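A.B. asks: what's the 3D shape of this:
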Amino acid sequence: MTPAKLAQTLPLCRANLPGDLNGGLNVAILSLPITIPLGALAFAPLGPEFIQAGVVAGFQTSIVGGIVAALTGGCRLQVSGPRASASLMLAAILAMALNDPALAGLGVDTPQAAIMAAFIATFAAGLIQVGLGLARVGRGIKYVPHPVLSGFMNSVALMILVGQLPAALGLDGVKPSQLLHRLGDIRPGAILVTLGTMAAMYLATKKKSKLPPIAVAFAAGTLLHYLLAVVPGGPAMGGLVGQVPAQWPSPYALAEAVSLSWTAQGTQLVLHLLPSSLVLALICSIEALFSAAAVDAVTGGRHDGNRELIGQGLGNIAAACFGGFAGTGAPMRGIASFKAGGRTRLAGVFHSLILLALLIWGGSLLADLSFAVMAGIMMMIAVNMADSWAVNAMRHGGRSFVADFAVMAVVAGISVSVNLPAGVAAGVGIAMIMFVMRMSRPIVRRVLDRRNTRSLRVRPLHVERRLQEEGGRLLLLELDGPLFFGTAESLRDKIDGLVSGKPRVIILDLRRVPDIDSSGVRVLQQTARAVALKGASLALAGLISDSARAGWLRKSGLADAIPESHWYATRDLALEAAEDLLAGDDAAAAHAHPLLSGLDPEAIDHLTERMTLLVLQDGGVVFRRGDAGDGLFLVETGFVAITLPGTPGQPPVRLALFGPGTFFGEMALLDGGPRSADAMAQGEAVAWRLTTDDFHAFRHTHPADATRLLLNLGHELSERLRLTNTRLQAVE
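C.D. replies: Next up, the predicted model:
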């Protein structure tokens, strides 16, 4: 935090000290019945004799990790501590470490070495989180496929339910796999307390209690436990937490790690733990960012995702050094703090300090807490955590969601049967393969030729007829989707099939192509060379020369196969250039203007004397939209573009481009209406203007030739309409 930011924050902290203290107290009460069982859950693979050590580790996570994350994170009211997903991940890591021969390389007894493996995994996960934050991927980290998250959350929920069964049945310290052999030892009182706790939490949630449902369930379950315990001849009750060591936070885990004699086997263990640490970091990061977003929705704040990752990572590094494990933010903690008056980072700090006070001076209180109460709370958390998205999607969407349901099922199945890191890794891998398969659909949206698409360039009819006859030799392929390794080969196969028709030009329309990777570039290069051997050329449309994409394509060497002279900013420019190539000599051949065809030479001379010669520079205005219509224009040389004004900040929209041997503005000659668009020279141009008055005067002196001119006008318009109809029929 910068000095200026600190100076702004301190007055707010002082002003809201009572509210932050109350918020921290409420969250500490809320966190207590979660911290204890999650700590025990994390160390469960080590056996029942390590339950107390797990509880202490859970407290250190909330205390040390919570303070560091609160002060350095990117969400002001985020309160960090143990989460079910992180605790189960750590339990999975401990289970894998216990079965790893490299564990012996740490040179200490097996349980202590396993705890050291947990320290290494948590420390590494924290470093990864800091790295992700520094790399500014705070937004992108949330884009994990939902079926993977759904499978992960469902497997976590299932494992919590199974893991809490022994405590719910009063069989503390018994592994779930041993339950069938201990059915005779079940304690009915524990079952009643568990069910009562679950019912209290359910009712508090349904009735929208002002108190947090967990706090209500904790109080009701504890009261029920002690009421049943004092009933003469009452049911056998479940076990209590027992004495928790009053351990002041100290970086003993870091000191022990430094003092170890690291061997090659120890280094190998670290490498074995890295994939699991990566999964742990991703899970904690996703949970933290989702939690920050949920807190923002209630408080109206706005978190910094990258800073939040850095803060959570530093918190986990600190927790690991002090003997804790990976923690992360939880929406219920931050929201509870806000509703109780918390407004600054001090609320999270107070939450940690109050838990520290309970650990040091509240040993007798902690010792009398019932495992059955906490089992009921954890079971309800598991029920609420379960994600029914996949089932609902299958019910309503049918086969459309079969693949997503399969990914969810695979993740859940592998997570439960093998371990959580393996399940997540398998799910991400399968989701990536499915994504590539979905994106690998044919990239060619449709294939058009000059007979059913054309540029906006208006050409003389004899050129139009030639282009219509040769139209099959100008092909335009509309591409849709990324051009990458999954689609590039299908594009080449498509073009290979089209080359047999002996096209002259093939245009690839890239407007709907969001990305091109190196495989796409390679295929474009190979295809351009193959097409050239067949006597054709390849052109690209929708490629702006000064864009980042064009710059990357230059660096990739694409211009060696497709010259930049064949790169066009718009589809229209590409079609116009291809039409010029296809028209050949007809486009440049001199012909009498079709509007004057069949007129007597003397009449043409007389008409020309009445017409006005316009010599236009580039951008020269012929007329503006809304101007009075006073005649038509015949283009002699150059080009005149007909445009409409664009939206603010955008260039004009081109409707047509008239070149030598064409005319425009004829409707004004016939009906005298106002101009419906702008007409401007594109480059230098020469045109003749025939006004309405001049035409009427010509009609009086040369009635037969005037009639002929009108017939030519009608013939030209009808031919263009017929060609348009032909193109429309081809498109259909």
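A.B. asks: from here on, contacts and neighbour counts on C-alpha atoms
C.D. replies: Fine.
A.B. asks: I'd assumed Ile36 was in contact with Gly58.
C.D. replies: Yes: Gly58 lies in contact with Ile36 (Cα atoms under 8 Å); the separation is 6.4 Å.
A.B. asks: who has more neighbours, the two?
C.D. replies: Gly58 (32 against 24; other Cα atoms under 10 Å).
A.B. asks: list the contacts for the closest residue to Thr453 other than its chain neighbours?
C.D. replies: Nearest residue to Thr453, sequence neighbours excluded (Cα to Cα, 6 or more residues apart in numbering): Arg727, at 6.8 Å. Taking Cα atoms under 8 Å, 6 or more residues apart in numbering, we find Arg727 in contact with Arg451, Asn452, Thr453.
A.B. asks: Could you point out which of those residues is nearest to Ala117?
C.D. replies: Checking the contacts of Arg727 against Ala117 with Cα to Cα, the nearest one is Thr453 at 66.8 Å.
A.B. asks: That closest one - that's part of a helix, no?
C.D. replies: No: under DSSP: H, G, I helix; E, B strand; the rest coil, Thr453 sits outside any helix and is assigned coil.
A.B. asks: follow-up on the earlier one: mind putting the contacts of Arg727 in a markdown table, neighbour count and distance to Leu17 included?
C.D. replies: Listed next are the contacts of Arg727 as a markdown table, based on neighbours: other Cα atoms under 10 Å; distance: Cα to Cα, whole Å:
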| residue | neighbour count | distance to Leu17 |
| --- | --- | --- |
| Arg451 | 23 | 77 |
| Asn452 | 20 | 74 |
| Thr453 | 19 | 72 |
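A.B. asks: another one to check against the first:
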Amino acid sequence: MKKKILWTGRYENYSLGSFQKDVMSGVIVGVIAIPLGMSFAIASGVDPEYGLYTTIIAGILISLFGGSKYQIGGPTGAFIPILFGIVTTYGFENLLIAGFMAGILLVLMGIFKLGGLIKFIPKPVTIGFTSGIAVTIFAGQIPSFLGLTDVEKHESFIRNMKEIAIHFDSLNFYSILTAGICLVTMLYTPKLFPKIPGPLIGLLFSTIIAAVFYPGQVATIGSTYGGIPNTLPKFVFPDLTWERVQLLIQPAFVIAILGAIESLLSAVVADGMTNSKHNSNRELVGQGIANMVTPLFGGIPATGAIARTATNIKNGAASPISGVIHGVVVLLVLLLFAPYTSKIPLASTASILMVVAWNMSERHVFYHVLKTKTEDSFVLLITFLLTVFVNLTVAVEVGLVLAVILFTKRMSDIMVTEKALPNPNNKHEKVESHIVSDTHDCPQISIYNVEGPLFFGAAQSFEQTIMKTINYKPRVLLLRMGRVPFMDTTGESYFLSIVKNFSKNGVVLISGIQSQPKEVLIKTGLYEFIGEEHFFDHTGEAINYALKYLKKDQCLGCKHFAFRECETFSGLKKNKDETRAMSTT
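C.D. replies: As a prediction, this is how the structure comes out:
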């Protein structure tokens, strides 16, 4: 029997066999992360070694301090448009500061337990900006894939497309061949050899072909960025000033929000694959620590990587140790083989990023939401287009605002306020709205079925419907609120207006009110103003109470017969009894 090392939490029942699984999965994921780390860094507008530094430091820290057993952290494709925009606008040094500030924000989000709030971001928004990012990444790699020269990179998608068109005549056949070899190798390697990482094999094979058969004919990492140093990064604390904090707070906030979304989505995917459960707030703290430390060594912002996390799980990872080993593997490769990376063609890294973009595009989900032709389709499309043609910040802001507005409209549409009366054909005399008519409606008691959340989006409609009753001044207003699950302060304000106006000439009764709306009324004092004796658990009790307020002289001759007592009040029953007595005599 194997001797087990008993740790608590994520390392409970950890054994030598578990460690062996972690080593195997960590090595495989580490090998996969090397070309991705360099490619993401290049696409983000920084030197490739910074991608490796991020993979090493952030990968280790996210595994150690995060809230998921299987999360693999590092640079990801989702950050590319944001980081490139920050580098272009503010410079590399300010990118590091923005990343450091984002780390602080992530830690605060975890400490204040905001991890659960990420789930409230609508899926059309996340799918929209993820697909938009994928298009941006894919389009950004076209120049390197085609080997175009003198192409200037811009933040604007349209300007980048114009650059491709202008310089299309500089197309390089060798670059296309190299990219094609890498692409085909990458796609077919997993089918032939499932355990071998396709991106690494594609990168190695295409690099060897280019170096042996047509050296100097394609742009490489070395010819474009210089050699990658095989040394550890230096520690440098960023020059933080209040002016820089003010300048970079918006990009830092965007990095933090996107990092939180990506990492928690990745953790959810890991939960689904392993039947485990992550700690979302701890995950945010871990992401924050990683993003605070990584910039001190020149690393770019990092988050949870869904594809690498899934690969980690598929290869048998048992604990966060696999993520630590993945970082150590990248570190060893950096120290031992960094000089050889200068020969890697940019066309090969372009192929890798194009596949990443294709895989992250969520094209099936995108089409599924789009074909529903609902408000969600509109939010999805707007978020997607703004991500591609404007920027991610605007896209997320507009997408969220649109989603909130449309959600508010939906909620207000389901708010129902209808007049109702007991149904005499129902043996329980259930109070229903469809039986009210011009000839069957009590002039002195108005009963309303109120259904749906009474919040800012529906409160005014609720008030306007009720206020129509006041025009003919009934004696009693009975509101059946058993199906009102929620009331906000705006709803309470309109509710107060109804009560005050109606109380001048009559009495307001409430039946079946739920706990949350009742608590709101108690806190604002409206419960006391209405009077505790005017609240009832059941509508029948409220109706019996309401009948006491009827002016009997107004009931004489009434033919509405809204309640079973109406025959007596109207005098009809008395007349019937007298007629029966006379006929008997």
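A.B. asks: and the gap between the residue nearest to the spatial centre of the first structure and Leu359 of the first structure?
C.D. replies: Nearest to the geometric centre of the first structure sits Tyr143, at 5.0 Å (Cα atoms, centre = their mean). Here Tyr143 of the first structure is placed at a distance of 38 Å from Leu359 of the first structure (Cα to Cα, to the nearest Å).
A.B. asks: which residues in the first structure does stretch 114-133 of the second structure match up with?
C.D. replies: Aligned by TM-score structural alignment, stretch 114-133 of the second structure corresponds to residues 137-156 of the first structure.
A.B. asks: typo on my end, it should be stretch 467-478 of the second structure
C.D. replies: Going by TM-score structural alignment: stretch 467-478 of the second structure matches residues 496-507.
A.B. asks: Buried residues, the matching stretch. List them.
C.D. replies: Of the residues in stretch 496-507 of the first structure, Val499, Pro503, Arg504, Val505, Ile506, Ile507 count as buried by neighbour count, 16 or more other Cα atoms under 10 Å.
A.B. asks: give me the element the last one is part of.
C.D. replies: Going back to what we said before, that points to Ile507 of the first structure. strand 505-512 (DSSP states H and E).
A.B. asks: C-terminal to that strand, what's the next element?
C.D. replies: Sequence-wise, the next helix or strand downstream of strand 505-512 of the first structure (DSSP H and E) is helix 518-533.
A.B. asks: Would you mind measuring from the equivalent of Leu17 of the first structure over in the second structure to Ser25 of the second structure?
C.D. replies: Alignment note (TM-score structural alignment): Leu17 of the first structure maps to Phe19 of the second structure. Note on Phe19 of the second structure: its distance to Ser25 of the second structure, by Cα to Cα, is 10 Å.
A.B. asks: ditto for Leu381 of the second structure
C.D. replies: Counting by Cα to Cα - Leu381 of the second structure and Ser25 of the second structure are separated by 38 Å.
A.B. asks: Okay, and the equivalent of Ile510 of the second structure over in the first structure sits in which element?
C.D. replies: Aligned by TM-score structural alignment, Ile510 of the second structure pairs with Leu540 of the first structure. Element membership of Leu540 of the first structure, judged by DSSP H and E, is strand 537-541.
A.B. asks: what's next to the helix or strand following that strand, contact-wise?
C.D. replies: The helix or strand immediately downstream of strand 537-541 of the first structure is helix 548-555, counting by DSSP H and E. By Cα under 8 Å, 6+ apart, the surrounding residues in contact with helix 548-555 of the first structure are Val521, Leu543, Ile544, Ser545, Ala559.
A.B. asks: Under the alignment, what does the first one map to in the second structure?
C.D. replies: Okay, so that is Val521 of the first structure. Correspondence of Val521 of the first structure to the second structure, assessed by TM-score structural alignment: Glu492.
A.B. asks: what's the neighbour count on the match of Leu17 of the first structure?
C.D. replies: For Phe19 of the second structure, using other Cα under 10 Å, the count is 16.
A.B. asks: and it, what is it in contact with?
C.D. replies: Ala318, Ile321.
A.B. asks: Please determine how far it is located from Val324 of the second structure.
C.D. replies: 12 Å.
A.B. asks: ok, longest helix in the first structure?
C.D. replies: When the first structure is parsed with DSSP state H, its longest helix is helix 264-299.
A.B. asks: how distant is it from the center of its chain?
C.D. replies: 19 Å (Cα atoms, centre = their mean, to the nearest Å).
A.B. asks: give me the element the residue lying closest to Gly37 of the second structure once chain neighbours are set aside is part of.
C.D. replies: In space, and not counting its chain neighbours, Gly37 of the second structure is closest to Gly51: 4.5 Å by Cα to Cα, 6+ apart. Using DSSP H and E, Gly51 of the second structure maps to helix 48-65.
A.B. asks: Where do the strands of the first structure begin and end?
C.D. replies: Counting by DSSP state E, the first structure has strands at residues 80-81, 328-329, 444-449, 457-458, 474-480, 505-512, 537-541, 567-568, 612-616, 621-623, 631-644, 653-658, 663-664, 678-691.
A.B. asks: so which of those gets nearest Ala190 of the first structure?
C.D. replies: Closest of the strands of the first structure to Ala190 of the first structure is strand 80-81, at 27.2 Å (criterion: Cα to Cα).
A.B. asks: The closest one corresponds to what range in the second structure?
C.D. replies: Aligned by TM-score structural alignment, strand 80-81 of the first structure corresponds to residues 73-74 of the second structure.
A.B. asks: Other residues contacting the matching stretch?
C.D. replies: Outside stretch 73-74 of the second structure, the residues touching it (Cα under 8 Å, 6+ apart) are 37, 54-56, 58-60, 62-63, 301-305, 309, 323.
A.B. asks: returning to that earlier point: of all the buried residues of stretch 496-507 of the first structure, which comes closest to Asp304 of the first structure?
C.D. replies: Looking across those and measuring by Cα to Cα, the closest to Asp304 of the first structure is Ile507, at 45.2 Å.
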